[in-house]
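Colleague: compute the structure for the input listed below.
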Amino acid sequence: MPEKRVVPVIASLADFESKLSGYLDPNTPLALLLDYDGTLSGIADNPSSTFLTANMKKLLHELAAHPQIFMAIISGRGLRDVQSCLGIKGITYAGNHGLEIEIGDGTRHDYALPAELQRLYTTIVNELTEKLENNGAWVEDKKVSLTFHYRDVADDAAEQYKQAAKAIIESHGFRANQAHMAIEAKPPVNWNKGEAALLILKNQFGEDWAKKIKVIFAGDDTTDEDAMRLLQGTGISFRVSTDPNIETYADFRLARQPVVEDLMAWINNTHN
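Modeller: This next block holds a predicted model:
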């Protein structure tokens, strides 16, 4: 059974080359599954303020165009939002933690929420907005999941806002997950980034995908752990975290967000 543990850290391009020598084979297809916020881009006070460095953008475009590399972005953002952030055509995007999936040719694989859950979701949005959208706190409505941001709330009130938001979300049966100075509300369905990752891999490579390809996943958040858990033993995953004691389903910890750029450079060097 997959288990969480403290894992080896990677802090530089040289670490990839020494600790993962031989994992990648330029002749074997690679599925590259990536989170966006906190992984490809640094965390910002407002989601609209995130950006890719010029070198990261260049590396991603080169990797996406490589004939042996299949790229998918699996994000908590809404689908169109994350597509606009990357601007890479022809790759697979999964938004809302995998509830919305669009492959490169435009085919959709969305998880259909029951009408009752859609009604409850609207109730949660309205209640959070009316009661807690003040003093710097705000609600990011992504239509099937939401994020309650409290980063800009005064330090002495942040915990109060966090707990109040969790209480509202959970009172309507939704799941409240901790993010970076935010609470994410997700519908109570058996679907997450891990299930989305498996669906994407099966659609692209068939049921026996694990025998045909190499897989790399990278993410920085608790919601990314769902993918790390389901991929443990069949791919290599990386958890971005500055915490040396964090327990994770990933195989390696990336010491800080800029090391993700080294990860992309290592893959690019191996395949060229």
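Colleague: please make it C-alpha for all contacts and neighbour counts, starting now.
Modeller: Fine.
Colleague: number of nearby residues for the nearest residue to Leu13 once chain neighbours are set aside?
Modeller: The spatial neighbour of Leu13 that comes closest, neighbours along the chain excluded (C-alpha to C-alpha, 6 or more residues apart in numbering), is Asp262 at 5.0 Å. Burial measure for Asp262: 21 neighbouring residues, criterion other C-alpha atoms under 10 Å.
Colleague: roughly how far apart are Asp262 and Gln83?
Modeller: To Gln83, Asp262 is 23 Å away according to C-alpha to C-alpha, to the nearest Å.
Colleague: next: Met71.
Modeller: Met71 is 13 Å from Gln83, by C-alpha to C-alpha.
Colleague: so which residues of the stretch 51-200 of the chain form strands?
Modeller: Applying DSSP state E, counting those that start in this stretch to the stretch 51-200 of the chain gives strands spanning 69-74, 92-95, 100-102, 138-141, 146-149, 175-179, 182-186.
Colleague: another for comparison:
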Amino acid sequence: MISEFQMNMKKKLNKALGFQKSHSTKQWVNKISSSKTKNNDENGGHDLSMIIARTRSNPPLELTIDAASTSSDDSIYNSWVVEHPSALDSFDRMIKAAKGKKIVVFLDYDGTLSPIVDDPNRAFMSDEMRAAVREVAKYFPTAIISGRGREKVKEFVQLGNVYYAGSHGMDIMAPPRPVKACDGKYHTVVAGKKGSEVLFQPAKKYLPAIQEMITELEEETRKIHGATVEDNRFCVSVHYRQVREEDYNILQEKVKSVVKN
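Modeller: Have a look, this model is predicted:
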């Protein structure tokens, strides 16, 4: 039987995630499927993953679907949902499966705790979402994992009771707590008023090379309108959501040349 706490938690999560549960997901799936079909037809059956990735990263577009295509689109969407079920829709099953086990919550940031936006610096999470994550973290160890820099994600989230993993896990900080031991090689202890925060940064020795790459990328992409380079400390992001479509290949080649060298 589902407890009152579990029911309340489910309601809070549903409310916080409300902006995600819209028809935009359906549009996104249909666009991807249409792009795959078109690209396969135009390229001898070969799937152009780069084009698919571009379609996925662009903002949702309003689609005009005629009656003849509606059935096919619904079938595509329903198939996608079967392969990617909503955790909230399966909440009761999850609770039953987790009985007697320790639950740990892992969350992405962009597109999960915040909406996808054109400007990565404005990917703000709502107060409702922040309250929901804070509540979850009271009962379960909760980690937010992102390709962004850890400090940037922490600045967005503004919670002290969660784990932050930036740079795809290359920069992890645990919530403040008493620390008994530290290996000293990859871990750093940062003392604070509420306890000690432990940093896990196994890629420190690569920081000079990463900074050099960032400088080169900024130089190579500065003439491409809309392209921006984000320093995530232990990894680098090249944003192209505001780049003109005709410049995609140019940007891609410039990034490849820097990474290759």
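Colleague: about what we covered before: so which of the strands of the stretch 51-200 of the first structure is the most packed in?
Modeller: strand 92-95 (a mean of 28; mean count of other C-alpha atoms under 10 Å).
Colleague: distance to Ala164 of the first structure for the strands of the stretch 51-200 of the first structure - can I get that in JSON lines?
Modeller: Formatted as JSON lines, these follow (distance: least, C-alpha to C-alpha, whole Å):
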{"stretch": "strand 69-74", "distance to Ala164 of the first structure": "28"}
{"stretch": "strand 92-95", "distance to Ala164 of the first structure": "26"}
{"stretch": "strand 100-102", "distance to Ala164 of the first structure": "28"}
{"stretch": "strand 138-141", "distance to Ala164 of the first structure": "13"}
{"stretch": "strand 146-149", "distance to Ala164 of the first structure": "11"}
{"stretch": "strand 175-179", "distance to Ala164 of the first structure": "11"}
{"stretch": "strand 182-186", "distance to Ala164 of the first structure": "10"}
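Colleague: nearest to Val215 of the first structure, out of the ones you listed?
Modeller: Across these, Val215 of the first structure has its closest neighbour in strand 69-74 (9.5 Å, C-alpha to C-alpha).
Colleague: can you name every helix or strand that that closest one contacts?
Modeller: Applying 3 or more C-alpha pairs under 8 Å, 6 or more residues apart in numbering; DSSP states H and E, we find strand 69-74 of the first structure packed against strand 30-34, helix 54-65, strand 92-95, helix 193-205.
Colleague: next, the buried residues of stretch 110-122 of the first structure.
Modeller: Using 16 or more other C-alpha atoms under 10 Å as the test for burial, stretch 110-122 of the first structure gives 117-118, 120-121.
Colleague: switch the residues you listed over to JSON lines; also include distance to Gly194 of the first structure.
Modeller: Formatted as JSON lines, those follow (distance: C-alpha to C-alpha, whole Å):
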{"residue": "Leu117", "distance to Gly194 of the first structure": "21"}
{"residue": "Gln118", "distance to Gly194 of the first structure": "22"}
{"residue": "Leu120", "distance to Gly194 of the first structure": "24"}
{"residue": "Tyr121", "distance to Gly194 of the first structure": "22"}
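Colleague: coming back round to it: indicate which one of the helices and strands packed on strand 69-74 of the first structure is closest to Leu254 of the first structure.
Modeller: strand 30-34 (13.5 Å).
Colleague: thinking again about what came up before, just the closest of the buried residues of stretch 110-122 of the first structure to Pro47 of the first structure, please.
Modeller: When those are ranked by distance to Pro47 of the first structure (C-alpha to C-alpha), Tyr121 comes first, at 21.0 Å.
Colleague: how about the closest one, nearest residue that isn't a chain neighbour?
Modeller: Using C-alpha to C-alpha, 6+ apart and skipping the chain neighbours, the partner closest in space to Tyr121 of the first structure is Val144 (7.1 Å).
Colleague: ok, now which ones touch the one you found?
Modeller: By C-alpha atoms under 8 Å, 6 or more residues apart in numbering, the contact list for Val144 of the first structure reads 96, 99, 113, 118, 121, 186-187.
Colleague: now distance to Arg175 of the first structure too, for the residues you listed, in TSV please.
Modeller: Shown next, in TSV, are those (distance: C-alpha to C-alpha, whole Å):
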residue	distance to Arg175 of the first structure
Asn96	13
Leu99	14
Leu113	14
Gln118	14
Tyr121	11
Lys186	5
Pro187	6
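Colleague: ok, those residues vs Tyr150 of the first structure, which is closest?
Modeller: Using C-alpha to C-alpha, these come closest to Tyr150 of the first structure at Lys186, 17.3 Å.
Colleague: ignoring the adjacent residues along the chain, who's closest to Met264 of the first structure?
Modeller: Among residues not flanking Met264 of the first structure along the chain, Leu59 sits closest, at 6.4 Å (C-alpha to C-alpha, 6+ apart).
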